[in-house]
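Student: dropping a prediction and its sequence here:
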Amino acid sequence: MGNIAWLGTQDPFPNPLLYQDPDPSVPGLIAVSERIYPGQLSRAYRAGIFPWYSDNQPVLWWSPNPRMVLKPSQFKCHESLKKTIRQFLYEESADILVDDDFGLVMRSCATARRKDQDGTWITHEIMDAYTELHEQGNAHSIAVIENGNLIGGLYCVAFGGMVFGESMFSHQSDASKLALAALCAWCNQHQVEMIDCQQETDHLKSLGAAPISRDEFLTHLQAALKQSNIEIPWNFNKTILRYWL
């Protein structure tokens, strides 16, 4: 990793448009730092860069090519999910809570068991850094509640008119899809054209996500950052799911 920048406390990130894959043997890796420094996460997202690493590793900062994105207008709300939505809307004990307990949603994402995945990238350092973003109004949680229990949800980051999906979890069938459907409906209502999904998975692809080039993503990001169509605080509940019916 000889050509990859090691960042100190105040060092700026290399521009991914200019410094694409500084080490071709590790495509998408833009920079490395000893830890996540104060303010660094916010600067990273505005540059189209995100952290992804494991415990006992330095912090690895990525800007992959291609980039997986979900355009909310192209979210695939399949008939089976519409049926789940109708049942969820009818159920009095069910609701969607936004930014109600950000830490709990993050911890649930971190501890969720996933196919073909050992451990989690959501380290204690990651939790602290994103909680700080949440307190600044730039990270949000969507919790799916039934009978007072958290059954699924997601957390995301938002700057300007851009939303970055981070992680989802589900303790019950379709629970994370309900959270994503609510987020996509809300994005459509607020003219948010793209949700960053970072990396390609079959699950995201089945819901309408698709890869685009890094250049296209970064160009859209710079335009979206200048928009202010997202109000703070975020405030919606399960009734937003009627958008898909």
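Tutor: Sure, I can see it. This structure is a prediction, so every number in the text was calculated from the model and none was measured.
Student: every contact and neighbour count from this point should use C-alpha atoms.
Tutor: Noted.
Student: ok, residues contacting the longest strand belonging to the chain?
Tutor: Longest among the strand segments of the chain by residue count, using DSSP state E, is strand 149-159. Residues outside strand 149-159 that contact it (C-alpha atoms under 8 Å, 6 or more residues apart in numbering) are 46, 102, 105-106, 109, 133, 138-145, 163-172, 175-176, 178-180, 225.
Student: now it: buried residues?
Tutor: Neighbour-count burial for strand 149-159 flags 150-159 (criterion: 16 or more other C-alpha atoms under 10 Å).
Student: kindly reformat these as CSV containing distance to Asp215.
Tutor: Formatted as CSV, the buried residues of strand 149-159 follow (distance: C-alpha to C-alpha, whole Å):
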residue, distance to Asp215
Leu150, 38
Ile151, 37
Gly152, 33
Gly153, 30
Leu154, 27
Tyr155, 25
Cys156, 22
Val157, 20
Ala158, 20
Phe159, 19
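Student: okay, one more to line up with it:
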Amino acid sequence: MVLTPAQLLKGYAQGVFPMAESAYDTRLHWFDPPLRGILPVGGVHASRSLLRDLRRGGWTAHLDGDFEAVVAACADRDTTWINEPLARLYSQLHRAGRAHALEIRHDGRFAGGIFGVTIGAAFFGESMASARTNGSKMALLWMSSQLARCGFTLFDTQFLTPHLERMGGREIPRAQYRALLADALPRQADLLSAPLPGGDQLWQEITQTS
């Protein structure tokens, strides 16, 4: 199956998403799971230890500084569903302003990141990477906050993992997911419409609302 960026966006808008069997398999397959993973927008759970780490400082977030590098970091693992055709599609969507990557650094070094696709007020989280302890967790905290700041209403994670569940993720039935998706698609939201918060600002935001 050879997909174009337009076909990929159409699939997301219909509630399905593509994956490859492995990085070495050029074929893509559509998935439509009966249960869909989502995270709260502006309400990802942060443990006490994670908040202490954030409070200690050194953490910074950056949007679209190096999109391809974040995607490559997400695919750099023993088992991945991001093959070369998908990576090219994501890059094309990024150049069209429809895919974004949030990079986390600690003391200036790459610590983790997350990337995904946007349509309307829906953010379709594709994958995360972590290069040091709490790297991917910080990416989730910052992304959830940024989505709320910019008017998004749906943070789709496709599947629910134990890691995501500990951060406040949950599974919802396909029909409920599609209702949330239908509500989000016609809304206007732009991930770049507000500046990312600094670490101290993010810490205050989380602790004041928890």
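Tutor: Structure's in. What do you need? Only a predicted model underlies this, so the values are computations on that prediction, with no experimental measurement involved.
Student: now the strands for the second structure?
Tutor: 17-19, 29-31, 35-39, 59-63, 99-106, 109-119, 122-130, 154-158, 170-173.
Student: against which helices or strands is the fourth one packed?
Tutor: This means strand 59-63 of the second structure. Under the contact definition 3 or more C-alpha pairs under 8 Å, 6 or more residues apart in numbering; DSSP states H and E, strand 59-63 of the second structure sits against strand 99-106.
Student: before we move on, the earlier item: among the strands of the second structure, which comes closest to Leu51 of the second structure?
Tutor: strand 59-63 (11.5 Å; C-alpha to C-alpha).
Student: residue closest to the middle of the first structure?
Tutor: Note on the first structure: the residue nearest the mean C-alpha position is Gly165, at 1.6 Å, using C-alpha atoms, centre = their mean.
Student: wouldn't that one be in contact with Cys187 here?
Tutor: No: assessed by C-alpha atoms under 8 Å, Gly165 of the first structure is found out of contact with Cys187, at 11.9 Å.
Student: what angle do the longest helix seen in the second structure and strand 59-63 make?
Tutor: Assignment by DSSP state H gives helix 135-149 as the longest helix of the second structure. Relative orientation of helix 135-149 of the second structure with respect to strand 59-63: 60 degrees, computed using axes from the mean of the first three to the mean of the last three C-alpha atoms, to 10 degrees.
Student: mean deviation, helix 135-149 of the second structure versus the first structure?
Tutor: Compared with the first structure after the fit, helix 135-149 of the second structure shows a mean deviation of 1.1 Å (mean C-alpha distance after the TM-score superposition for the first structure).
Student: so how far is that helix off the chain centroid?
Tutor: Helix 135-149 of the second structure has its C-alpha centroid displaced from the chain centroid by 8 Å (C-alpha atoms, centre = their mean, to the nearest Å).
Student: list the helices and strands that helix packs on?
Tutor: Against helix 135-149 of the second structure (3+ C-alpha pairs under 8 Å, 6+ apart) you get strand 99-106, strand 109-119, strand 122-130.
Student: how much space separates the residue mapped onto Ile49 of the first structure from the second structure from Leu192 of the second structure?
Tutor: Aligned counterpart of Ile49 of the first structure in the second structure: Val16 (TM-score structural alignment). To Leu192 of the second structure, Val16 of the second structure is 25 Å away according to C-alpha to C-alpha, to the nearest Å.
Student: could you do Met167 of the second structure as well?
Tutor: From Met167 of the second structure to Leu192 of the second structure the distance is 24 Å (C-alpha to C-alpha).
Student: those two: who's more crowded?
Tutor: Higher neighbour count among Met167 of the second structure and Leu192: Met167, with 19 against 15, using other C-alpha atoms under 10 Å.
Student: and that one, what pairs with it in the first structure?
Tutor: Using TM-score structural alignment, the equivalent of Met167 of the second structure in the first structure is Leu207.
Student: isn't that match right next to Pro72, touching?
Tutor: No: with contact defined as C-alpha under 8 Å, Leu207 of the first structure does not count as touching Pro72 (10.0 Å).
Student: contacting residues around Phe67 of the second structure?
Tutor: By C-alpha under 8 Å, 6+ apart, the residues touching Phe67 of the second structure are 91, 94, 100-101, 115.
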